[in-house]
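**Student:** let's see this in three dimensions:
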Amino acid sequence: MTNVILTLNQSQGRCPELPDDQTKCEVKSNCVPGYVSTHSSGIQTGECVPYNNSIKTCEVFAWCPVEDDYHVPKPAFLREAENFTLLVKNNIWYRKFNFSKRNILPTINSTYLKNCIYDAQTDPFCPIFRLGKIVEAAGQDFQEMAVEGGVMALQINWDCNLDRAASHCVPKYSFRRLDNKDSTHTVSPGYNFRFAKYYRNSDGTESRTLVKAYGIRFDIIVFGKAGKFDVIPTMINIGSGLALFGVATVLCDIVVLYCMKKRYYYREKKYKYVEDYELGVGETYGTDS
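**Tutor:** Presented below is the predicted three-dimensional model:
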């Protein structure tokens, strides 16, 4: 959570709705009792009441006062969250090869783990990440993103050649932003969610504080591949390749002898026609008398 909009001391009752094209009114007849729009804060009572000195809106039965989230606080309340750190623990298992490993490598000891911070150049295998650096590595600005939130992907790639030693199978980290940041499309940007804290007053009435929280969600995406030499698939591939050469010869003959314009020329060069006299057909053999 990097930013919040707080609506304090809400209680169930009647109050003016936030002004928009559907809730502004001049007279009572503009408001429909029992009407609830898609984005309404509550149920209209049918009354037209002052929202401020210049605007009237339809009255609603809801948690009052209603939330006003038109203006998001800038800068973000928790802008120092970029210095927070995240420890990622990841385990993989390649079932076919019965090979398993985790991203905290055997060479990492507790002393190193307490002091390291991931850096692509100096500490590429440290599993502790600074949030600001993750956002920066994805080409984004943390302070800007913290205002309305967003979604980041921390990608772990395991690309392993299991013919080599297990120590060569190591994770590779990369980062990117998942939500679409488009300056021309500003409807519901970023990432946010709501929750409420309820409490009971001394007079027995129930109240709550509504929190609209903006934050950066981190999705950890793990992918990879592993391979190992096997003589059987190798022999199958070699046999398939040799068979393909035979098929290729037949296909070439079909194309050259039956499809090309100069097929008669190629046919004369490929085949030799033998006349009957060359075979000796019709000759008689005998002995002198």
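**Student:** could you use CA atoms for every contact and neighbour count after this?
**Tutor:** Will do.
**Student:** pull out the buried positions in the helix ranked longest in the chain.
**Tutor:** Assignment by DSSP state H gives helix 231-258 as the longest helix of the chain. Neighbour-count burial for helix 231-258 flags 256, 257 (criterion: 16 or more other CA atoms under 10 Å).
**Student:** next, the structure of the following sequence, for comparison with the previous one:
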Amino acid sequence: MKLQSPEKIELIQPPASRKSRHYTPRHYTPPRYTDANTEESLEHAMDICSEIRSFIVTYESTRRIRLETPCINITLWLIRIAIFVGILLILINNKLYQKVDTEPISAFTTKLDGITYSGPINDSERRELWDSTDLRIPPQAENSIFVTTNYIITNGQERAACADVQAESTNCSTDLDCRDSGQPYQEANGMSIGKCNMTIGYCIVETWCPPEDDTLPNNGTTAVLNYIHDFRVLIKNHVYFPYFDKGRSNLIESITAEKLRNGCHYDPDHDPYCPIFQIKTIVGLANRESCKPDPEEDERLFKEMAIRGGVIAITVEWDCDYDFDESKCKPTYNFSRIDKNHQQSPLGGYNFHHAKYYLENGVEKRKLIKAFGILFLLRTEASARKFDFFTFMGTAEFLFCRMIQDVQQMHLIKGWSTLYLYLVAKNDNESGSNCDCNYFTYGSDIDEKAASSNDEVMPVPGRILPI
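**Tutor:** Coordinates of the predicted model:
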């Protein structure tokens, strides 16, 4: 649009008979001033708009030539086939054509069997029997099993006032060294009465008496309970995959009721699917790198761990491929000791307190037990997969996108554009315009066009045809 200069603008003046201070001329156009900078800015803005429009509506592709050279074409096809086969192997080996469900619903049920004793084996009066009900605390826990292997028992405790000689904070020589009556001694698990037992040099506290002696039995060389390593635990794991609406259990088709009654034992080499595990086998596989069973070594490792206890993780792994028979979906078991880095520490191992209460001569008493043992944590790592058309198409498009793009450019876009140009040229020829319609030819005509073409010729052996 051409801009007007100030000299060419005509203002409409009011009539002489209408002289008013508030009169506004009709059809008034304010003057517009331009200079060189303004015109340059407008031109720059127009260039930017043109570039944006060109970027949106214009498609660019590289120039293509057709080479009738067997050596180059064979090499090119070999490279294409090698790339295609490599991508196909990646697709198959990684199973990228399948839909995967990695969020299953899992549940465990367990059962512990075994019997052991403490005390002299030849003294029936001093010997004490323990079965799995006594040693599994609590009887049912969520995804875990605790088995007692060692303990410290304090018998006949009752509520009274006594001195705790194991609490250093209660040392005293006079009553003034003790806390005021009613003040707690957390280390001694009792309340101060404000008096000192000067004979032994400890403050007297109200607590469960006699106080607990925290010294390990047998000087910490062996555990009290025997034959715990021969206890057996049955682990049943059920896993369900909501996406495929399918589920599996580790009681697979080969695990029959008769086999369970006969007492199969898990063995990674000979019976890897039996769900009954010996405690010593679990401890042995969790404490050494070798996966081969060694009964003597397993028993030695268990005896070391039984003194202070520990924590072991049992992982049931599932990798189900529902493109095949469902019976081929079988579990595998892995064992690892979680507290391995702290097993030699004085605070290492695993223990807790529990008590058994009873009445004796009308007085409430308790049997305090500090139980050391092995905590088995049960966990599941499961995934299921199955062929899915949309997953396959999405993965194939991602992997073969370059090949698809080449096909699209070489065949689809070229074909439609050539047909369009041919129809336009034919229409112009019929209307009498000067158009070289013979350029859009097919078959043998392209050789004649190639012979008369002035296109650039590449310095390679063979015949070059324009496409």
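**Student:** please work out the TM-score for the two chains.
**Tutor:** The TM-score (TM-score structural alignment, normalised by the length of the first structure) is 0.78; 243 aligned residues with a CA RMSD of 2.2 Å.
**Student:** and the longest helix of the first structure, what does it pack onto?
**Tutor:** helix 263-270 (3 or more CA pairs under 8 Å, 6 or more residues apart in numbering; DSSP states H and E).
**Student:** now the helix it packs on against helix 231-258, angle please.
**Tutor:** Helix 263-270 of the first structure runs at 120 degrees relative to helix 231-258, counting by axes from the mean of the first three to the mean of the last three CA atoms, to 10 degrees.
**Student:** in the second structure, what residues pair with the helix or strand just after helix 263-270 of the first structure?
**Tutor:** Once the chain leaves helix 263-270 of the first structure, the next helix or strand it forms, by DSSP states H and E, is helix 276-279. Helix 276-279 of the first structure lines up with nothing in the second structure when matched by TM-score structural alignment.
**Student:** go on, stretch 119-139 of the first structure?
**Tutor:** Here stretch 119-139 of the first structure aligns to the second structure at residues 267-287, judged by TM-score structural alignment.
**Student:** first to last residue in that stretch, what's the distance?
**Tutor:** Using CA to CA, to the nearest Å, the span of stretch 267-287 of the second structure from its first residue to its last is 16 Å.
**Student:** what about that stretch, distance to the chain center?
**Tutor:** Centroid displacement of stretch 267-287 of the second structure relative to its chain, using CA atoms, centre = their mean, to the nearest Å, is 26 Å.
**Student:** okay, buried residues for it please.
**Tutor:** Of the residues in stretch 267-287 of the second structure, 267-268, 273-287 count as buried by neighbour count, 16+ other CA under 10 Å.
**Student:** got it, and stretch 179-196 of the second structure?
**Tutor:** For stretch 179-196 of the second structure, by 16+ other CA under 10 Å, it's 179, 184, 185, 188, 190, 191, 192, 193, 194, 195, 196.
**Student:** show me what the last one lines up with in the first structure.
**Tutor:** In the first structure, residue 196 of the second structure lines up with residue 48, judged by TM-score structural alignment.
**Student:** pretty sure its match belongs to a strand, no?
**Tutor:** Yes - secondary structure of residue 48 of the first structure (DSSP: H, G, I helix; E, B strand; the rest coil): part of a strand.
**Student:** how near is residue 253 of the second structure to residue 90 of the second structure?
**Tutor:** Using CA to CA, residue 253 of the second structure is found at 33 Å from residue 90 of the second structure.
**Student:** hey, where'd the strands end up in the stretch 1-150 of the first structure?
**Tutor:** Taking DSSP state E, counting those that start in this stretch, the strands of the stretch 1-150 of the first structure run over residues 3-16, 43-50, 56-64, 85-87, 91-94, 99-102, 128-130, 150-161.
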